[in-house]
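1. just the structure for this:
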Amino acid sequence: MADSPSAPAFRRLGPDRAGSPVLLSVPHAGRDYSDSLIKAARVPLARLEMLEDRLVDRLVWRAVEAGSVAVVAEAPRAEIDLNRDERELDPGMVVPRPHASTILESPRTRGGLGLVPARMSGAGPIWRDRIPAADIARRIARIHRPYHAALSEELVALRERFGIAILLDCHSMPPRTDGSQAQIVLGDRHGSSIAADLVAAAEGAVREAGFSVARNAPYAGGHITAQHGRPQAGIHALQLEIDRSLYLGPDLRAPGPGFDRVSALIAAIVEALAAQARAPASVAAE
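-> Purely as a prediction, here's the structure:
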């Protein structure tokens, strides 16, 4: 992100008045690396970029063109992870060390991928020094909270207009060549963040497009899905994970031959969710 304190934390894409009850979130594709962030890292920029969900922000254009709104992070995941609780932080990387009562320990923080990523597989510690607590607080106040506030505001507006709102939180995942992972993984927090008929509609769209799909394995949905998915209040949330080899080239950095097909897939999932939400017998609409 830019060093200016006024730099935006996210972009809003799409019409002023949404044409679909489905809101897209892209929290991990930000590429606005500040000079200070790059200098603070003990690994090169190319390594920091490996934390990104590379170019997922460019995959949502078809869904946006069809009338959906998208909220897209500008800040890189290396600076702050918008799919983590703001308390989900490795206390050992902060100075002064935070009190234990302010920390939410999780497998992600223990693995080095908390609110601010601390370690990367094959590279070790990311940062040269511990990060001042005041800087962590600034990132939370200027990036994390505004992003989640924007999602909440958009979802409430969609529910008021359509009677229902659906958040599709878009991510990408490292490919596995051993065939142990489906090409597309849908996470519904094990049935708690979205109505079952909506997930079934999304799965149907994925299969119809010719991709393999799994639910909650190995990704069941993170903080965004848990925070914003409130089916009992008419607001649903589903995490979408896409195998990067489907849309990126062999280097997993530049667009590959499947880029447009995956963009069309996202648009098809959005349309399937919206159509199911409009269905008279939809559980989601009850």
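2. make it CA atoms for all contacts and neighbour counts henceforth
-> Will do.
3. leaving aside the residues adjacent along the chain, what's closest to W61?
-> Distance criterion Cα to Cα, 6 or more residues apart in numbering; nearest residue to W61, sequence neighbours excluded, is S263 at 7.1 Å.
4. tally of neighbours for the one you found?
-> 18 (other Cα atoms under 10 Å).
5. mind listing what's buried along the helix ranked longest in the chain?
-> Identified as the longest helix of the chain according to DSSP state H is helix 259-278. For helix 259-278, the neighbour count (16 or more other Cα atoms under 10 Å) marks 259-260, 262-274, 276-278 as buried.
6. here's the other one to compare against:
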Amino acid sequence: MTHSAEEQPPPFEIVEPAAWRAPIIFNSPHSGSVYPDEFLKASRIDLAGLRRSEDSFMDELIADLSGRGFPTVSVNFPRSYVDVNREPYELDPRMFSGRLPSFANTRSMRVAGGLGTIPRVVGDGQEIYGERIAVDDALTRIEQLYKPYHRALRRLINKAHRAFGTVIVVDCHSMPSVGVSREEPRRPDVVIGDRYGTSCAPVLADTVEETMSRLGYTVGRNKPYAGGFITEHYGNPASGLHTVQLELNRAVYMDERSRARGERFAQVARDFAVLADVLAALPLDGLEPFASAAE
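-> Got it, this is the predicted structure:
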């Protein structure tokens, strides 16, 4: 959707509960669907094509959790415009007119794939821009959107960490039901990413897997998604900072062609609430720094 300047929603929204039930934050960084007009003009792909990169409705699936005692974070700008699940300056020099700053990471795997902080392609590999964009435009997006989001998320994480001694970020994403490669096996309903055991205590990923399996979902781990920058950057179990990424198969809750909510939409939202309740019931002392290492 597009909005006029007067009714532009904020770049991201944090909804904190009146009272926190547990130090668990549900984050949706890729569900944004507010497309700036100048971005649509610069894109050689139509809006429907750009929207294929969205984790559609993920913000809605977690929206009720704030009323149950869990803060929620959602981004309103689209990931095809700025991707907050990247390092601040993963930038592809081929996209820009002008010189990138020397500190830009121009050689990451994500940049090579066209999916840097300012993406070159949408999820299915189509090029977004008809011509190069100004370096200053990219840096402005990072200053005005990317950095404020991460500052706010960091503040929220620190607040929970101070109050509870530990914090769990559940980073909520959705994935296409089929991969780009034909060789890839059929995707499960849910993929849990914990950076191969490094971004959260093992009990957390195990609990998510057991709970979602019990609710009837097929579950995979770390393939094809082990977690992006958010999982890696905010996950530091030795300091009591735990991050787990959830990738939900879009075919479970929506029609991928028409981008309409599916029959199971309300049930999936209820299942997220069940998962939140189960995680909230975990004893926090089991997540203490080095608890798992000491056993």
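7. re the thing from before, show me what the residue nearest to W61 of structure 1 aligns to in structure 2.
-> Matched by TM-score structural alignment, S263 of structure 1 corresponds to A269 in structure 2.
8. from I80 of structure 1, how far off is the counterpart of M109 of structure 2 in structure 1?
-> The alignment partner of M109 of structure 2 in structure 1, by TM-score structural alignment, is P107. From P107 of structure 1 over to I80 of structure 1 the distance is 17 Å, taken as Cα to Cα, to the nearest Å.
9. of those two, which one has the most company?
-> Shown here are P107 of structure 1 and I80; by other Cα under 10 Å, I80 has more neighbours (21 against 10).
10. residue in structure 2 paired with the more buried one?
-> Per TM-score structural alignment, I80 of structure 1 is aligned with V82.
11. give the contact list for its match.
-> T117, I118, P119, R141, I142, L145, Y146 (Cα atoms under 8 Å, 6 or more residues apart in numbering).
12. element containing the first one, please.
-> According to DSSP states H and E, T117 of structure 2 maps onto no helix or strand at all.
13. now the fourth one
-> Assignment of secondary structure by DSSP H and E places R141 of structure 2 within helix 135-141.
14. give me the stretch of structure 1 that the next helix-or-strand element following that helix matches.
-> Of the helices and strands lying after helix 135-141 of structure 2 in sequence (DSSP H and E), the nearest is helix 147-164. Aligned by TM-score structural alignment, helix 147-164 of structure 2 falls on residues 145-162 of structure 1.
15. so where do the helices sit in the stretch 151-295 of structure 2?
-> Per DSSP state H, counting those that start in this stretch, the stretch 151-295 of structure 2 carries helices over the ranges 202-214, 229-234, 250-253, 265-280, 291-294.
16. minimum distance to V169 of structure 2: which of the ones you listed has it?
-> helix 229-234 (8.0 Å; Cα to Cα).
17. other residues contacting that closest one?
-> 84-87, 171, 194-195, 199, 241-245.
18. now it, how far from the centre of its chain.
-> When distances are taken as Cα atoms, centre = their mean, to the nearest Å, helix 229-234 of structure 2 is centred 10 Å away from the chain's centroid.
19. so which bit of structure 1 is that helix matched to?
-> With TM-score structural alignment as the criterion, helix 229-234 of structure 2 aligns to 223-228.
20. likewise stretch 26-37 of structure 2?
-> Using TM-score structural alignment, stretch 26-37 of structure 2 pairs with 24-35 in structure 1.
21. how far away is the aligned partner of A275 of structure 1 in structure 2 from T207 of structure 2?
-> Applying TM-score structural alignment, one finds that A275 of structure 1 aligns to A281 in structure 2. Distance from A281 of structure 2 to T207 of structure 2, counting by Cα to Cα: 11 Å.
22. equivalent analysis for T231 of structure 2, please.
-> In terms of Cα to Cα, T231 of structure 2 sits 17 Å off from T207 of structure 2.
23. of the two, give the one with the bigger neighbour count.
-> Legend: neighbour count by other Cα under 10 Å for T231 of structure 2 and T207, higher for T231 (24 against 15).
24. that one and N222 of structure 2: what is the separation?
-> 12 Å.
25. what touches both of the two?
-> Counting by Cα under 8 Å, 6+ apart, the residues touching both T231 of structure 2 and N222 are D194, R195.
26. next, the buried residues of stretch 170-189 of structure 1.
-> 170-173, 175, 181-189.
27. other residues contacting it?
-> For stretch 170-189 of structure 1, using Cα under 8 Å, 6+ apart, the contacting residues are 24-28, 53-54, 56, 194, 199, 203, 206, 211-222, 225-226, 237-246.
28. what's the match for P175 of structure 1 in structure 2?
-> In structure 2, P175 of structure 1 lands on S177 (TM-score structural alignment).
29. how near is that match to R250 of structure 2?
-> S177 of structure 2 sits 6 Å away from R250 of structure 2, going by Cα to Cα.
30. hang on, the earlier thing: counting neighbours, which of the contacts of helix 229-234 of structure 2 comes out on top?
-> In the contacts of helix 229-234 of structure 2, the most neighbours by other Cα under 10 Å go to T243, 31 neighbours.
31. let me see the ranges of the helices in the stretch 1-150 of structure 1.
-> Going by DSSP H, counting those that start in this stretch, the stretch 1-150 of structure 1 shows helices at 35-40, 45-48, 56-59, 61-65, 107-110, 133-139, 145-162.
32. sounds good, over and out.
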